[in-house]
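Colleague: Mind looking at a prediction? Sequence and model below.
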Amino acid sequence: MLLSSLFLGIAAASLSPARAAADDCGDAAALVQLAYPGAQKSADERSFTLEPHTSISLTLR
């Protein structure tokens, strides 16, 4: 039981958003475009606008 809890803790830590690389946003943009073919990329290419006027920011804050 303790070993499985330890393994889950290590796995969760390795999935931390703090470990995201700068080029990960390109992958996220491709996924958004696959999931929402009608998504319109903003002029500054930092967000998408979805119907009905919902935006998803591509930057980490």
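Modeller: The structure has been received and is ready for your questions. Numbering: from 1, shown residues only.
Colleague: Please count neighbours and contacts with C-alpha atoms only from this point.
Modeller: Fine.
Colleague: residue boundaries of the helices in the protein?
Modeller: With DSSP state H as the criterion, the chain has helices at 2-14, 24-35.
Colleague: looking at those, which is buried most?
Modeller: Comparing the helices of the chain by mean neighbour count (mean count of other CA atoms under 10 Å), helix 24-35 ranks first with a mean of 13.
Colleague: Distance to residue 57 for the helices of the chain - can I get that in CSV?
Modeller: Shown next, in CSV, are those (distance: least, CA to CA, whole Å):
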stretch, distance to residue 57
helix 2-14, 23
helix 24-35, 10
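Colleague: One more to weigh against that first structure:
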Amino acid sequence: MMIHHTASSGSLASVELRYDGRTGLPGPPCHSAGTKDGLIYAVGQGRANHAGPGIPSSSQR
């Protein structure tokens, strides 16, 4: 599980950001979004832009 910090204006804005994405990062950036009141929303299935492109493993350098 990866926890994303949104620094958004509230729970609904956070869920919308997780569903729609943002400029330069199409949605969804994750599969679920949690709110401060403990609700979990499913916002994506299939491919998601979780933690960016990552780095090559040391064996590929």
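Modeller: Here it is on my side, so go on. Model, not experiment: these values are computed from the prediction.
Colleague: For the two chains, what TM-score is obtained?
Modeller: Once superposed, chain against chain, the TM-score is 0.27 (TM-score structural alignment, normalised by the length of the first structure); 34 aligned residues with a CA RMSD of 4.0 Å.
Colleague: quick one: which of the helices of the first structure is nearest residue 49 of the first structure?
Modeller: helix 24-35 (10.4 Å; CA to CA).
Colleague: Which elements pack onto the closest one?
Modeller: The helices and strands touching helix 24-35 of the first structure, judged by 3 or more CA pairs under 8 Å, 6 or more residues apart in numbering; DSSP states H and E, number zero.
Colleague: So which of the helices of the first structure is nearest residue 50 of the first structure?
Modeller: helix 24-35 (9.7 Å).
Colleague: okay, now the residue lying closest to residue 26 of the second structure once chain neighbours are set aside: neighbour count?
Modeller: Leaving aside its chain neighbours, residue 26 of the second structure sits nearest to residue 20 (6.8 Å; criterion: CA to CA, 6 or more residues apart in numbering). The local packing of residue 20 of the second structure (other CA atoms under 10 Å) involves 15 other residues.
Colleague: for residue 15 of the second structure, same thing?
Modeller: Counted with other CA under 10 Å, residue 15 of the second structure comes out at 21.
Colleague: Please look at it and residue 42 and confirm they touch.
Modeller: No. Residue 15 of the second structure lies out of contact with residue 42 (CA atoms under 8 Å); the separation is 9.2 Å.
Colleague: Find residues that contact each of the two.
Modeller: residue 33 (CA atoms under 8 Å, 6 or more residues apart in numbering).
Colleague: Return the distance of residue 47 of the first structure relative to residue 7 of the first structure.
Modeller: 36 Å (CA to CA, to the nearest Å).
Colleague: Could you do residue 13 of the first structure as well?
Modeller: Distance, residue 13 of the first structure to residue 7 of the first structure, using CA to CA: 10 Å.
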